[in-house]
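In: A predicted structure for the sequence below; I have some questions about it.
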Amino acid sequence: MNLIKSALLGARNCLCASSRQQRLAQLASTGEVPCSVAFYHRVADTVANGWTMSTQQFREHIDYFQSRMTIVDLAEVQWRVREGHSVDQSMSITFDDGYADNMDYAIPLLIERDIPCTYFVTTQNVINGKPFPHDRDAGQPLQPNTVAQIREMSDAGIEIGCHTRRHIDFSNVHSIEHVRSEIIEAKDELEQMIGRPVHYFAFPFGLPAQLTQAAIEIVHEAGFAGFCSAFGAYNHIGNDWFHIRRFHGDPEFERLVNWCTYDTAKARTEPRVQYFLPPAKSFEQTQAMMPSMPVPHITTFGSFHA
């Protein structure tokens, strides 16, 4: 984002600040403040790929969230959406893929500050130690997390989520056996890795094209409590709680502020994702499978040992 565009967006944020605050106050009065979920990939100051942000930028984001929003976990987001009770601005933080560099700064910072986070892992890259295909193809073979690091994060209180076995694009997969392997086998591998249940799934790429009916059905069949997209949207109260909508934790700070102050234009242009699930599991039945995750709640963590 160039300086001119950043300045224009900053000016727009300032001009809209009062009207947005009034709108949020109206939504708060009826318990309908939308929930925000941001996703990140890699936080590091070296060898940047297209999804890397610096440690300083990440710290600025966390400072902003803590000063203006309530930071919650994904279970709390789902509870607010379903129960129709959200009286303040909330933020849930997630990571995708599983980059080793996140252990150097981002994860210790979150645990030091007792901030909830869901860390979505592509299992085969972690197990085999091979770089992600998109980085290898770009000539930047960055190191994924190790199994030991994922276990250490889980033991320290970071929620580990599933991001398939091989970071596949479901829009290009036409074999139901392949879909099942990338979802169900990935969940099994991850649960064996950390010795705990895995409750959430995030679609690689996360655009409407990847959110196929077959894949969502198998996510549901596998017993996940919900799935995450990544096309940029809010979680509106009373909406579909099984589908958790996320936006990019943009390194351009003004774009992040624009999202966090609730841009109604973005809300109006959100893509529609339609799918159908068998009525096998109600929200209460899903929660009964997760006795360690009562709702509503805000998670706090213990000490982290790097």
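Out: That came through, no problem.
In: going forward, measure contacts between C-alpha atoms and count neighbours the same way
Out: Fine.
In: check contacts around the residue nearest the centre of the chain.
Out: The centre of the chain sits closest to Thr94, judged by Cα atoms, centre = their mean, with a distance of 3.5 Å. Thr94 makes contact with Val37, Ala38, Phe39, Tyr40, Cys117, Thr118, Tyr119, Phe120, according to Cα atoms under 8 Å, 6 or more residues apart in numbering.
In: how many neighbours does Ala148 have?
Out: For Ala148, the neighbour count with other Cα atoms under 10 Å is 13.
In: List the buried residues for the host helix or strand of it?
Out: Under the criterion of DSSP states H and E, Ala148 resides in helix 147-156. For helix 147-156, burial by neighbour count (16 or more other Cα atoms under 10 Å) applies to Val147, Gln149, Ile150, Arg151, Glu152, Met153, Ser154, Asp155, Ala156.
In: ok, second structure coming up, stack it against the first:
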Amino acid sequence: MNGLKTLGTWLSRTEQQSKLAILIYHRVHPKPYNRIGLEVDAQLFDQQMGLMAKYFNVLPLADAVQSLKNNSLPPRAVCITFDDGYADNCEVALPILKKWQLPATFFIASGFLNGGCMWNDKILEAVFQSPLNTLMLSEIDEHPLAIDTKENKERTANYLLSKLIYLPHAERAEKVEYVLQQAQVTAPNNLMMTVEQLCHMKQQGMDIGGHTCSHPILASLPEKEAEQEIANNKAYLESVLGEPLRVFAYPNGKPGRDYQAAHINIVKKLGYECAVSTAWGVSSPDADCYQLARFTPWDTSSGKFMLRHVLNYRNTLPEVV
């Protein structure tokens, strides 16, 4: 407890004013998650949000960015964001955010609403739900891929995700369906939000942002197709929610690799006020508000979670493109 007080005191120093930290979450599982990735369960998320409420000033993203540009942020300013639009954001995360009276922004890949499934989740389902002990995927790798133990499942899943992520969009989709077929697994239809859940999130005071329709690597698409992904997503979500979207998140989000200067210009042209990347760090008033830094708080203990924030505040500005 003394350690938390010490870290809280450090964060209270005036040097932390005018710096904005933005957290990235994806899923919040009802119970401990036994696969891969930097994801949290309800108990851990509740613990982290309690620390947010006690030690930080949590702001809506668009409002925080305006204060950042005006150099008027409160000290220890933080925004909470979620990517993609998972159903558990509404079912599990929302009640915890409401409990602690915290705002958050949810970036929605609209093409997966109402029963869709993202490609990476299909790979995870194929590997972890397959009744087989070995995957034979000759179209991807000539060697058998073991999935007989948890460790082998993790190894194979990580290998397939890294192997497929930067393939052209259509080719990747084809390969993912091939993996599902070989694994003898059907993709789930209940991982992502419904439109009704999305509207409920908005009604409960959460902010909704754009995240493209089908979550492609924008840099892998022809520019016209990338613009359609961003524009159609924005138009659809605005028609559902009945108000303009103010904020956007680049899919995957690595500057210079997953998105480029042309995509930043598209986001500006479409009227977004700011956009977030996945470059780690905090943003200062001179940061590009269309390439704001974010980071994932993966630590499971309160002390390490708080220390991660201290270290994050010391990071430099993200790489820009």
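Out: In hand now; what should we look at? Small disclaimer: the values here were computed from a predicted structure and weren't measured.
In: rewinding a little: between the contacts of Thr94 of structure 1, which is closest to Arg59 of structure 1?
Out: Tyr40 (12.6 Å; Cα to Cα).
In: Isn't that closest one up against Phe247?
Out: No. With contacts counted by Cα atoms under 8 Å, Tyr40 of structure 1 stays clear of Phe247, the gap being 9.2 Å.
In: who are the neighbours in contact with the counterpart of Arg76 of structure 2 in structure 1?
Out: Arg76 of structure 2 maps onto Gln89 in structure 1 when the alignment is built from TM-score structural alignment. Residues near Gln89 of structure 1 by Cα under 8 Å, 6+ apart: Val33, Pro34, Cys35, Ser36, Arg68, Met69, Thr70.
In: now Ile183 of structure 1, nearest residue through space, not along the chain?
Out: Thr164 (5.4 Å; Cα to Cα, 6 or more residues apart in numbering).
In: In this structure that neighbour contacts Asp188, no?
Out: No. Applying Cα under 8 Å, one finds Thr164 of structure 1 not in contact with Asp188, separated by 10.7 Å.
In: which one of those two has more residues nearby?
Out: Comparing Thr164 of structure 1 with Asp188 by neighbour count (other Cα under 10 Å), the higher total belongs to Thr164, at 29 against 16.
In: any idea how far Glu243 of structure 2 is from Leu237 of structure 2?
Out: The spacing between Glu243 of structure 2 and Leu237 of structure 2, counted by Cα to Cα, to the nearest Å, is 9 Å.
In: Neighbour count: those two, which is higher?
Out: Legend: neighbour count by other Cα under 10 Å for Glu243 of structure 2 and Leu237, higher for Leu237 (23 against 9).
In: and the more buried one, what pairs with it in structure 1?
Out: Checking TM-score structural alignment: Leu237 of structure 2 goes with Leu190.
In: Phe45 of structure 2 now?
Out: So, by TM-score structural alignment, Phe45 of structure 2 is matched to Phe58.
In: what residues are up against the match of Leu237 of structure 2?
Out: Per Cα under 8 Å, 6+ apart, neighbours of Leu190 of structure 1: Thr123, Cys162, Val198.
In: again, 10 Å this time
Out: Neighbour list for Leu190 of structure 1: 121-124, 126-127, 147, 150-151, 160-165, 184, 196-198 [criterion: Cα atoms under 10 Å, 6 or more residues apart in numbering].
In: what's downstream of the longest strand seen in structure 2, the next helix or strand?
Out: For structure 2, the strand that runs over the most residues, judged by DSSP state E, is strand 77-84. Counting by DSSP H and E, the next helix or strand C-terminal to strand 77-84 of structure 2 is helix 87-88.
In: Which other helices and strands does the helix or strand just after that next one contact?
Out: As assigned by DSSP H and E, the chain's next helix or strand after helix 87-88 of structure 2 is helix 94-99. Packing partners of helix 94-99 of structure 2 (3 or more Cα pairs under 10 Å, 6 or more residues apart in numbering; DSSP states H and E): helix 42-55.
In: which stretches of the stretch 151-300 of structure 2 form helices?
Out: 169-183, 195-203, 223-241, 261-269 (DSSP state H, counting those that start in this stretch).
In: Could you list which residues are in contact with the equivalent of Thr146 of structure 1 over in structure 2?
Out: Using TM-score structural alignment, the partner of Thr146 of structure 1 in structure 2 is Thr194. Contact analysis of Thr194 of structure 2 by Cα under 10 Å, 6+ apart lists Gly85, Tyr86, Ala87, Cys90, Ser110, Phe112, Leu113, Asn114, Gly115, Gly116, His200.
In: Ok, Cys16 of structure 1 next?
Out: Cys16 of structure 1 makes contacts with Gly10, Asn258, Thr261, Asp263, as judged by Cα under 10 Å, 6+ apart.
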